[in-house]
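Enquirer: Model the following, please.
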Amino acid sequence: MLILCSILFWRESPVVVVSLSMMCGGDGIADIMGRRFGIHKIPYNKHKSWVGSISMFIVGFLISIGMLYYFSKFGYFELGRAWTIEQVALVAMIATVVESLPTKGGLDDNVSVRLVSMVAAYLSFGFQP
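Expert: This is a model prediction of the structure:
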């Protein structure tokens, strides 16, 4: 998924920045925080915790915003501040919900989160005002 995302969008698009940030930062910290502090489980998925999901949303959002700022400073793209924050929050929420879903015999969340965050980012940033 990382290779696919990079091939399709690379650095000239906010899509790759947001989706890779959610994949690497958000999903990575969700596992760490969930295993360490995840006492309270999500009702519909006893393998996931509230701490892990909240951590994924916050860290994925913050890394995405930071990386978008970094890439925009170097002129790869230009984004409106308030609009960008709303779009990144939406993508982070969608990715977090997908990551929290049970995956019994279905698509592993290591693929589904990456695919959904890429599609959500494409739909969000593909239609800039």
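Enquirer: use CA for all of it now, contacts and neighbours both
Expert: Fine.
Enquirer: any idea where the helices of this protein begin and end?
Expert: 2-9, 14-21, 27-37, 50-73, 81-100, 109-125 (DSSP state H).
Enquirer: can you tell me which of those comes nearest to Tyr44?
Expert: Proximity to Tyr44 (C-alpha to C-alpha) singles out helix 81-100 among those, at 8.6 Å.
Enquirer: Could you also give me the structure for this next sequence, so I can compare it with the first?
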Amino acid sequence: MNEIYRKCYHSTALLTLLPLLFWSDSVLPSVFATIAATAIVAHWYIDYRQIRRKKMDDAIEGMFEAFGEKYDKTSGKELEKLEEDFYKAIVAQVIRKEEHSMVLPTVFCLCAFLFSLIFFGKFALAFGILALGIGDTSAAIAGTYFGKNKIFWNKNKSWQGFLGFFATVTIASYLFMLAFPAFALFNPIKQALLVGFAGALVESLPIIDDNFSVPLAVSAIIYYIGASI
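Expert: Predicted coordinates for the structure are as follows:
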């Protein structure tokens, strides 16, 4: 059940980025670059905290010595323990046991969003966000509760998860284009089916992190097919 909660939190956070696509085109790259840069800094601050703490301790100790004082590290250790307890409580809720980073998956998807925006534009990026934000959670739910038939090219994924991803993303993409017709780069039904299938296929592949591959691949496919029609 923790995995489902984690996925739902992940989806909600990603889908909150969709309204940004209605901002002025001139500011969007800066906005997404700032968000991605913030995630990278957070990744360093949290996931490399042992190195950070040592460097800060050494720097503070050096400052005390410069004034002829002795630095007491006891209070610093107490703060470190509080920080570590906080991270452990968060980690238990937001990452899988096999994952080692709390922030790195977010860095991957935000960088993929930024690259998609720069190279393929906001109209293609919208479907990359939808595919990851909705499909990833749908695949997890369908796979967890109904995933009995494994995909032959990836035994960690199921056909039920694949179909869950495909169905929900196809429907969501079509409804999104009905609400915002400007995002339909070609026939809405065909585009929705393509988004659903491409996202489900890429998500099922045993390759690099799907937080990076799904939005980037979906955005690229929609952009190039839309441009060729």
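Enquirer: among the helices of the first structure, which is the most enclosed?
Expert: helix 14-21 (a mean of 27; mean count of other C-alpha atoms under 10 Å).
Enquirer: counting contacts, what elements does that one pack onto?
Expert: helix 2-9, helix 50-73, helix 109-125 (3 or more C-alpha pairs under 8 Å, 6 or more residues apart in numbering; DSSP states H and E).
Enquirer: Export the ones you listed to JSON lines and append columns for distance to Met22 of the first structure.
Expert: Output for these, formatted as JSON lines (distance: least, C-alpha to C-alpha, whole Å):
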{"stretch": "helix 2-9", "distance to Met22 of the first structure": "11"}
{"stretch": "helix 50-73", "distance to Met22 of the first structure": "5"}
{"stretch": "helix 109-125", "distance to Met22 of the first structure": "7"}
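Enquirer: among those, which is nearest Val17 of the first structure?
Expert: Judging those by C-alpha to C-alpha, what sits closest to Val17 of the first structure is helix 50-73, at 6.5 Å.
Enquirer: And the closest one, what does it pack against?
Expert: helix 14-21, helix 27-37, helix 81-100.
Enquirer: With distance to Tyr44 of the first structure added, can I get the helices of the first structure in a markdown table?
Expert: Output for those, formatted as a markdown table (distance: least, C-alpha to C-alpha, whole Å):
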| stretch | distance to Tyr44 of the first structure |
| --- | --- |
| helix 2-9 | 28 |
| helix 14-21 | 25 |
| helix 27-37 | 16 |
| helix 50-73 | 11 |
| helix 81-100 | 9 |
| helix 109-125 | 15 |
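Enquirer: ok so, going back, do you know which of the helices and strands packed on helix 14-21 of the first structure lies nearest Ala95 of the first structure?
Expert: helix 109-125 (5.4 Å).
Enquirer: neighbouring contacts of that closest one?
Expert: The contact list for helix 109-125 of the first structure (C-alpha atoms under 8 Å, 6 or more residues apart in numbering) reads 1-2, 5, 14-16, 18-20, 22-23, 87-88, 91-92, 94-96, 98-99, 103.
Enquirer: Might you calculate how far stretch 93-106 of the first structure sits from the centre of the chain?
Expert: From the chain centre to the centre of stretch 93-106 of the first structure is a distance of 12 Å (C-alpha atoms, centre = their mean, to the nearest Å).
Enquirer: show me the contacts for the spatially most central residue of the first structure.
Expert: Nearest to the mean C-alpha position of the first structure, counting by C-alpha atoms, centre = their mean, stands Met22 at 2.6 Å. By C-alpha under 8 Å, 6+ apart, the contact set of Met22 of the first structure is 56, 60-61, 63-64, 92, 95, 114, 117.
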